[in-house]
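Novice: Predicted model, plus sequence, below.
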Amino acid sequence: MPGPSGKPNPSAAPGLRLDKWLWQARFFKSRSLAAEVIEAGAVRVNGTRISRPGRDVSAGDVLTFAQGARIRVVRILALGERRGPAAEAQAMYLDLDPPATPEALE
């Protein structure tokens, strides 16, 4: 991320657009769908509601968002290079959701 002088800041953590990360991690079928959810204010990054799809996220950030009928809570472990297979996408995050109880499945 460039500093005030326009030169890259070497101490800044690398980041990736939130909508792009959600798409690469296979939470949404398209970046535009991810962007719509973000613009609606339905995504939180580290507890703060976000409405800009271009907001940078980095490893260690915790995301909270609705996916269908579920509320997902995930910690970003890695930034992706591409939208790869599901196994590669699952390695990009740690699911912090509590496991479903048998009563909830009925």
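Specialist: That came in fine, so what should we check first?
Novice: hey, let's count contacts and neighbours off CA atoms from now on
Specialist: Fine.
Novice: contact partners of the lengthiest helix in the chain?
Specialist: Ordering each helix of the chain by length in residues (DSSP state H) puts helix 31-39 first. Contacting residues not belonging to helix 31-39 are listed as Asp19, Lys20, Leu22, Trp23, Phe28, Val43, Ile50, Ser51, Arg52, Pro53 [C-alpha atoms under 8 Å, 6 or more residues apart in numbering].
Novice: A further structure is provided below for comparison with the first:
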Amino acid sequence: MSKQKHDHDDDDDKIRIDKWLWAARFYKTRSLAKQAIDGGKIHCDGQRVKPSKEAAIGLELTIRQDWDEKTVVITALSAQRRGAPEAMLLYTETEASKALREKRAAERKAGLGNFIVSDHRPNKKERRHIHRFQRINLLGTED
């Protein structure tokens, strides 16, 4: 008797969310997926999740990676990591999410927004300026 291969594993009824994120190619390893979940970068229906949460079809996930935030709906389950074209079949990104990501990417490209990228850590003088700027903007006083 040989076990038949399915397009998407039908026997994967219960899959941990960290394993699904790895299989869907959002993260290179399961430990990176777990770190992202523990760090609060993955939300399910607006709530933080645990790595052991069971992934289910129809679940809406918000995934924050670098500058981008994606809202995806799980359309299929798989415990195996496959090629990128097959991994993209495991989820669909919402239209609102796509539009927002494209808008933010265009803003970054144009240099708009609050995106400051530095090539070094701030020195003592620069830190003082940063703290003074934050104090002025948050408290409205300069001291």
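Specialist: Thanks, I have it. The structure presented is a predicted model; accordingly, all values stated were derived computationally and were not measured.
Novice: now what about the TM-score between them?
Specialist: Once superposed, the chains reach a TM-score of 0.78 (TM-score structural alignment, normalised by the length of the first structure), with 92 aligned residues with a C-alpha RMSD of 1.6 Å.
Novice: once aligned to the second structure, how far is the longest helix of the first structure on average?
Specialist: In the superposition with the second structure, the average deviation recorded for helix 31-39 of the first structure is 0.4 Å (mean C-alpha distance after the TM-score superposition for the first structure).
Novice: Now that you've got the contacts of helix 31-39 of the first structure, can you turn the buried subset into something I can paste into ChimeraX?
Specialist: Those of these that count as buried under 16 or more other C-alpha atoms under 10 Å are selected in ChimeraX with:
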select :19,20,22,23,28,43,50,51,52,53
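Novice: Name the residues that touch the helix or strand following the longest helix of the first structure?
Specialist: Sequence order places strand 43-45 as the next helix or strand after helix 31-39 of the first structure, per DSSP states H and E. Outside of strand 43-45 of the first structure, the residues within contact range by C-alpha under 8 Å, 6+ apart are Val37, Arg49, Ile50, Ser51, Asp61, Val62, Leu63, Thr64, Phe65, Ala66.
Novice: roughly how far apart are the second one and Thr64 of the first structure?
Specialist: Counting by C-alpha to C-alpha, to the nearest Å, the gap between Arg49 of the first structure and Thr64 of the first structure amounts to 9 Å.
Novice: more crowded one of those two?
Specialist: Thr64 (20 against 16; other C-alpha atoms under 10 Å).
Novice: which stretches of the first structure form strands?
Specialist: With DSSP state E as the criterion, the first structure has strands at 16-17, 43-45, 48-50, 56-57, 62-67, 70-76, 93-95.
Novice: Turn those strands into a markdown table, including distance to Glu103 of the first structure.
Specialist: A markdown table is the format used below for these (distance: least, C-alpha to C-alpha, whole Å):
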| stretch | distance to Glu103 of the first structure |
| --- | --- |
| strand 16-17 | 37 |
| strand 43-45 | 28 |
| strand 48-50 | 31 |
| strand 56-57 | 35 |
| strand 62-67 | 21 |
| strand 70-76 | 15 |
| strand 93-95 | 21 |
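Novice: Those: which one's closest to Arg82 of the first structure?
Specialist: strand 16-17 (11.5 Å; C-alpha to C-alpha).
Novice: Return the list of helices and strands in contact with the closest one.
Specialist: strand 56-57 (3 or more C-alpha pairs under 8 Å, 6 or more residues apart in numbering; DSSP states H and E).
Novice: In the second structure, which residues correspond to the strand it packs on?
Specialist: Using TM-score structural alignment, strand 56-57 of the first structure lines up with residues 54-55 of the second structure.
Novice: Would you mind getting the average deviation of that stretch from the first structure?
Specialist: With mean C-alpha distance after the TM-score superposition for the first structure, stretch 54-55 of the second structure departs from the first structure by a mean of 0.9 Å once superposed.
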